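Trainee: curious how this folds, go ahead:
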Amino acid sequence: MAISLSSGAHPQLQPIVAKMSFFDTLLFHIIHLVDKLNLWHRLPVFMGLSYLAVRRHLHQRYNLLQVGGVNGHEHKREDEVPYRTADGTHNDPRDALVGSSGTFFGRNMYPVTSSCGILDPHPSVVASKLLARKEFKDNGMQFNMIAGSWLQFMIHDWVDHLTDTQPVELQAPAHVADLCPLKSFMFFRNKKVQTDSPAMPFGFLNTRTAWWDGSVIYGNNRDDMHRVRAYHDGKLKISEEGLLLHDNKGLPISGDVRNFWAGLTLLQSLFIKEHNLICDFLKAHYPDFEDEKLFQCARLVTSAVIAKIHTIDWTIELLKTDTLSVGMRANWYGLLGKKFKDRFGHIFGASLSGLVGQKKPRDHGVPYSLTEEFVSVYRMHSLLPDKILLRDLSSTTSEDKCPPILEEIPMEEMIGVEGERRLSRIGVEQMLVSLGHQSSGAVTLWNYPLWMRKLDTADVNGEDKPDIIDMAALEIYRERERGVPRYNEFRRKLLMIPISKWEDLSTDAEALEALREVYGDDVEKLDLLIGLHAEKKIKGFAISETAFFIFLLMATRLEADRFFTTNFNSQTYTEEGLEWVNKTEALKDVIDRHFPDLTKQWMRSSSAFSVWSSMPGP
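Mentor: The predicted structure is shown next:
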């Protein structure tokens, strides 16, 4: 981003820097100089990692905020709770409720009330003028539709807001009504809950467990978990075809199926198969293990496999640079690498030996949670296409690089109960190959799916009552109602240089014209979501630098989980379970275990998350 060079800290950052310690102020000035020169991502790998390490330290000090107090809910001894609980309780040693379902989202910055108001500019105007897809823009060969589906798979593991019970209406202004597929729609606000903290008097509740615990397939409470378990040899329910079973309403039986579509349930079924295979593996080594012991051990192993894939496979494809490839692997293995850690174990600190396997969890003085800002930067519905390109596997040969397109299926037919019916006819293998060969959308302006601007939530939740919403407009509204700062203030709070004019954000003439039409000359009005989509991207990044810095901070929260630190050992996981995690490096390894012929014939990419017909990387 082109920002003019000036001496000292940017004037708008000086009040923030003034509150820092002397040492942190010195560190800030180092990264601030690098930012002025737009330099860090062009530095040699080690220097780039050093910059990111300094940034992460500052964010851990100044961008982790607690919402509500730690009440000291009694935590049982670790030997009394040796496994993950259904609702995420009893992970943090100081408070049993930390990170569990129904607790507060944290914050990376204090909530704000914008002076321009929650409807200025109107969310429907922003959605119609800056988000609505004109034509589908793909992501090239970098990110495929398995990667796009994986994003939702992870969201269903981590975050969902408790909503209020009283619907409200959002009505489009007359001058853009013709551009909106819905002139008005009813929706539920996120429920605002009073806290016991004077510094942050209200917050919002997360209905999912915030830990990386596989709740996307295991559920977020005991009832969910009971529903998915087979109660035989530790296994989960799955159909003979390798897809999810369904209840009498046609709803899939899995841990969390809100807003479901075929790409999400495909990954849920794949990891249910993985869980069940781990159960068989453990049963062969420990024939005296009963159902409960097998289930709990397999859940630990499967959850760790999911977390590892996201860390050193999915994220590396999302941020495809040498620096981030080394950095993300260092999060898991440390800078000394996998071979050293395999041989000597976790004998140094987090930097050299990784976040995983530390002797004690670390929360940097703030109880673990996922944050409102983390939710905001994970909003990437532009990844979703208009159609799924179904591939024909029956008329191909081993010499074919890519199977031909058999059918183009509108996305509306792949969501909800209808999508499940489609998926059952397609089957796991054909769907995997199809999504693997299809590029996801680009996270950029004018690429938000039009079908999501008239989305019937009854279709994706299996409800009887129609509830049609404009997701694009609703996303803008909800960021504002939760007090997430708008783009420029968001950057200030992240110690980034704010923009002073639209040209600082983008050099695209069409984008500049549209931004001025919607926001005038006031860059402070710019919504976070729009800024993240408009911002010029670092080469190799599928997302903006601003979003990435939240990722940088929150990825290290892995070390707050005792099942990745204190209890990441053979006593908890078993030796064989720990080895299963250690040998799994990528999603390709999981697919290989269940469909070896499929990957051998069709996957020519370096990762299961990049387009399968692309050639392997160097």
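Trainee: switch to C-alpha atoms for all contacts and neighbour counts from now on
Mentor: Fine.
Trainee: am I right that Leu389 is in a helix?
Mentor: No - Leu389 is assigned strand when assessed by DSSP: H, G, I helix; E, B strand; the rest coil, not a helix.
Trainee: run through the strands of the protein in chain order.
Mentor: Secondary structure of the chain (DSSP state E): strands located at 103-104, 163-171, 184-190, 193-194, 202-203, 205-206, 387-391, 405-410, 455-456, 468-469.
Trainee: can I get the ones you listed in JSON lines including mean neighbour count and distance to Leu267?
Mentor: Putting these into JSON lines (neighbours: other CA atoms under 10 Å; distance: least, CA to CA, whole Å) gives the following:
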{"stretch": "strand 103-104", "mean neighbour count": "24", "distance to Leu267": "27"}
{"stretch": "strand 163-171", "mean neighbour count": "13", "distance to Leu267": "27"}
{"stretch": "strand 184-190", "mean neighbour count": "17", "distance to Leu267": "28"}
{"stretch": "strand 193-194", "mean neighbour count": "12", "distance to Leu267": "33"}
{"stretch": "strand 202-203", "mean neighbour count": "20", "distance to Leu267": "32"}
{"stretch": "strand 205-206", "mean neighbour count": "22", "distance to Leu267": "23"}
{"stretch": "strand 387-391", "mean neighbour count": "21", "distance to Leu267": "16"}
{"stretch": "strand 405-410", "mean neighbour count": "13", "distance to Leu267": "19"}
{"stretch": "strand 455-456", "mean neighbour count": "18", "distance to Leu267": "22"}
{"stretch": "strand 468-469", "mean neighbour count": "20", "distance to Leu267": "26"}
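Trainee: of all those, which lies closest to Val305?
Mentor: Of all those, it is strand 205-206 that lies closest to Val305, at 23.6 Å by CA to CA.
Trainee: one more sequence to fold, the one below, so I can look at both together:
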Amino acid sequence: LLSSISEARQLVDTAYLHARKSLKRNLEEKVANPMNFLKHLKDPVGRTRSAVRAADYLETTLKLLKIKLHLSGKWRSNVTDLLDRKQKEVISKETGCDYQIRSIKCPNHDIYRTITGECNNRKHSHLGSSNRAFARWLPAAYEDGVSVPRGASEGKLYNGFPLPLVRKVSNEIAHTANENITQDQELSLVFMHWGQWVNHDIDLTPSSGAGFSPELHCETDCAFKSPCFPIKFPPDDPRMLRSNSCMPFIQSASVCNPRTFTREQINAVSSFIDASTVYGSEDSVAKSIRNQTDHLGLMAVNQNFTDAGLELLPFENNTKSICVLTNESMNIPCFKAGDKRVTENLGLSALHTVFLREHNRLVSELRKLNPHWDGEKLYQESRKIVVAIIQMITYRDYLPLLLAEETSKWIPSYSGYNENVDPTISNVFSLAFRFGHVSVRPFVSRLDDSFQPLGSFSNVPLHLTFCAPWRIIMEGGIDPLIRGMVVDHAKLMKQNQLLVEELQNHLFEQTEVMGLDLAALNMQRGRDHGLPGYNAWRRFCGLSQPQNIDEFSEVLGNSKLAKKFMELYGTPDNIDLWIGAVAEPLIPQGRVGPLLACIIGTQFRNLRDGDRFWWEKPGVFTPQQLHALRKISLSTVICDNTHIKNIPRDVFKVNSYPENFVDCHEIDTLDLSPWKDKPESVTKGMQLSNVCQR
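Mentor: A predicted model of the protein is given here:
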């Protein structure tokens, strides 16, 4: 046992080292393929890296034991069935996996949330914290019952049918040309961007740390060799380069599961809506993005550039940054924020920038009100307000547009904190919330002060804006982007127009290397995560489970599409969750079908009811503070933190300039006077009367 563990550690460490060296070499040679960009955005850092590495040690140990014990294919049970409790404990301890079971000591009294999300729930201190496994709402469906993704072995049948290649499904069902998209007549592009902003706050599935080791040939070999699970091209694919080429795909990093040893994926960020995009989800990151020089509670800002006098996000401090490769002559590295994916697209970077400025604005205002507060108190109080703003905008403004008439069914009015609700993000939600990919437009538009196209910078194909912070620094800052988001319509999800060509063929195609296919990635990711098929989730949600083409035509309201699905999958039971869910007709007035409404609604209810620091929970804010917070909107935040002078009252709705716009002075601002400390004597009196009331 011990020699296997030691061998496993060596193998994993070597693979990690190779992967890091290989990426470094690529950057030095200035070659980066789309996978390198994806890796940069989803690379495990800090404590996540140790957690993922421990899981790799564990998994590799079990593989080695299997070989050493000569468990052939005929052996039906798993290695773990041969281990007793003591042996399992040894493996858990020696691989470092026992951190999952160690208890966390929480302080008796706390007024602020932790950065990691630990101790939010006092009974189960790890619930919702970063670097834990996603929750499983249904048992995992793996080919071998433990870790092999469905579809990994050729010719294997599920419910009597083989699983189709995800790329084939993408080509036949998801693909739509860039030109013929239908615009959403009611919702702006802000709606799409806010979905991604919230999503990045609550889940991040990093890639396996070993997946980029050149020894693995993930890019050249099409066979499944964990963590490589390449996406094969169907023979008639227009983009197949050679007869045996495939699109690289690296499995998600797993997390230690010392109890059952089934493969579980790790959520690297805290589940709560706690602005971890701004502040980070682990203490070392949170510390590194604060202003270390003046200790006034401010976030660090860019030292090289400003946006017409306003702050920009700081740069990563590494000399070789992948973002430089998107325009070498500009030599601009990636931004640094609480979330690694900050530079993925320009709209996302703009929201990151706005909330960084909002934090620093709040710190300065609160310091004027309470000169006696120290930097830590200023930081925590400002953070608490930023979190409340994001929670409020999400539940009051965003979710009702998404879920429409079904909002109150899934998310009834708030009735207080419930320590028995598990707020952990579920594995299925991490896939389901990617529904937003079908509302992405193929071009990024940037507008000047009068909301006219900003010269030659105006319409940029989406794939040329991935990981390109130079476009913010050199092409007019974030204001033109925000104006574009406010005026542009989101793309409407239509069954014959799911994913634009930019995302279906050119994802991260900054260099001439073949881009990735986001639809295929999503479906392959669902299989990688062991998610059961479409009907299992319909059953979970109390919806009908279509068995044949007629029943499925009824669910989809589209017999042609149902026929296409049946030809590919043979049975609705096998349909990959993501494609089945986004293909459903939208609920009345909403922007998702019934299955997504159930999964998303359930998750957001748990996130709210299981959060001890939820902004509306009595005692978190005073009644006066709540009254002040309720007046503000995303328009307020934009007006307070940009040079934009005119804005619609509701930026989520489609607005045309100038008729639906008002001057920023007409937008309610946040009155901070309720945050002013009362003089000592008054506070003492209030505390006494509170005691009497209790």
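Trainee: okay if I get the strands of the first structure as CSV plus distance to Ile238 of the first structure?
Mentor: Below are those laid out as CSV (distance: least, CA to CA, whole Å):
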stretch, distance to Ile238 of the first structure
strand 103-104, 31
strand 163-171, 31
strand 184-190, 33
strand 193-194, 38
strand 202-203, 38
strand 205-206, 28
strand 387-391, 24
strand 405-410, 25
strand 455-456, 27
strand 468-469, 31
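Trainee: Lys195 of the second structure contacts His437, correct?
Mentor: Slight slip there: residue 195 of the second structure is Gly, not Lys. No - using CA atoms under 8 Å, Gly195 of the second structure makes no contact with His437, being 9.9 Å away.
Trainee: what residues sit buried inside stretch 608-624 of the second structure?
Mentor: For stretch 608-624 of the second structure, burial by neighbour count (16 or more other CA atoms under 10 Å) applies to Arg608, Asp609, Gly610, Asp611, Arg612, Phe613, Trp614, Trp615, Glu616, Lys617, Val620, Phe621.
Trainee: tell me the contacts of the nearest residue to Cys218 of the second structure once chain neighbours are set aside?
Mentor: Excluding the flanking residues, the one nearest Cys218 of the second structure by CA to CA, 6 or more residues apart in numbering is Cys228, at 5.3 Å. By CA atoms under 8 Å, 6 or more residues apart in numbering, the contact list for Cys228 of the second structure reads Gly211, Leu216, Cys218, Pro248, Phe249, Ile250, Gln251.
Trainee: which two among these are spaced furthest apart?
Mentor: Within the contacts of Cys228 of the second structure, two members stand farthest from each other by CA to CA: Leu216 and Gln251, at 12.8 Å.
Trainee: mind listing what the residue most central in space within the second structure touches?
Mentor: The second structure has His200 as the residue nearest its centroid, 3.5 Å off, counting by CA atoms, centre = their mean. Applying CA under 8 Å, 6+ apart to His200 of the second structure gives the contacts Thr277, Asp339, Arg341.
Trainee: closest one of these to Thr683 of the second structure?
Mentor: Thr277 (34.9 Å).
Trainee: where's the residue mapped onto that closest one from the first structure relative to Glu78 of the first structure, distance?
Mentor: In the first structure, the residue paired with Thr277 of the second structure according to TM-score structural alignment is Val216. Counting by CA to CA, to the nearest Å, the gap from Val216 of the first structure to Glu78 of the first structure is 24 Å.
Trainee: who has more neighbours out of these two?
Mentor: Between Val216 of the first structure and Glu78, counting by other CA atoms under 10 Å, Val216 is the more crowded of the two (27 against 15).
Trainee: so how far is His533 of the first structure from that one?
Mentor: Distance from Val216 of the first structure to His533 of the first structure, by CA to CA: 27 Å.
Trainee: then Ala172 of the first structure?
Mentor: Distance, Ala172 of the first structure to His533 of the first structure, using CA to CA: 22 Å.
Trainee: repeat that for Met154 of the first structure.
Mentor: As defined by CA to CA, Met154 of the first structure lies at a distance of 21 Å from His533 of the first structure.
Trainee: between the two, who's got more neighbours?
Mentor: Neighbour comparison, Met154 of the first structure and His533: the larger count goes to His533, with 22 against 18 (by other CA under 10 Å).
Trainee: show me what that one aligns to in the second structure.
Mentor: Using TM-score structural alignment, His533 of the first structure lines up with Val582 in the second structure.
Trainee: check Thr195 of the first structure too.
Mentor: Here Thr195 of the first structure is matched to Asn257 in the second structure, going by TM-score structural alignment.
Trainee: check Gly441 of the first structure too.
Mentor: Match for Gly441 of the first structure (TM-score structural alignment): Lys491.
Trainee: top helix in the second structure by residue count?
Mentor: helix 2-28 (DSSP state H).
Trainee: and it, what other elements does it pack with?
Mentor: If contacts are counted by 3 or more CA pairs under 8 Å, 6 or more residues apart in numbering; DSSP states H and E, helix 2-28 of the second structure sits against helix 46-68, helix 85-95.
Trainee: closest one to Thr205 of the second structure among the ones you listed?
Mentor: Once those are compared by CA to CA, helix 46-68 is nearest, at 10.2 Å.
Trainee: buried residues, that closest one. List them.
Mentor: Residues of helix 46-68 of the second structure classed as buried by neighbour count (16+ other CA under 10 Å): 47-49, 51-62, 64-65.
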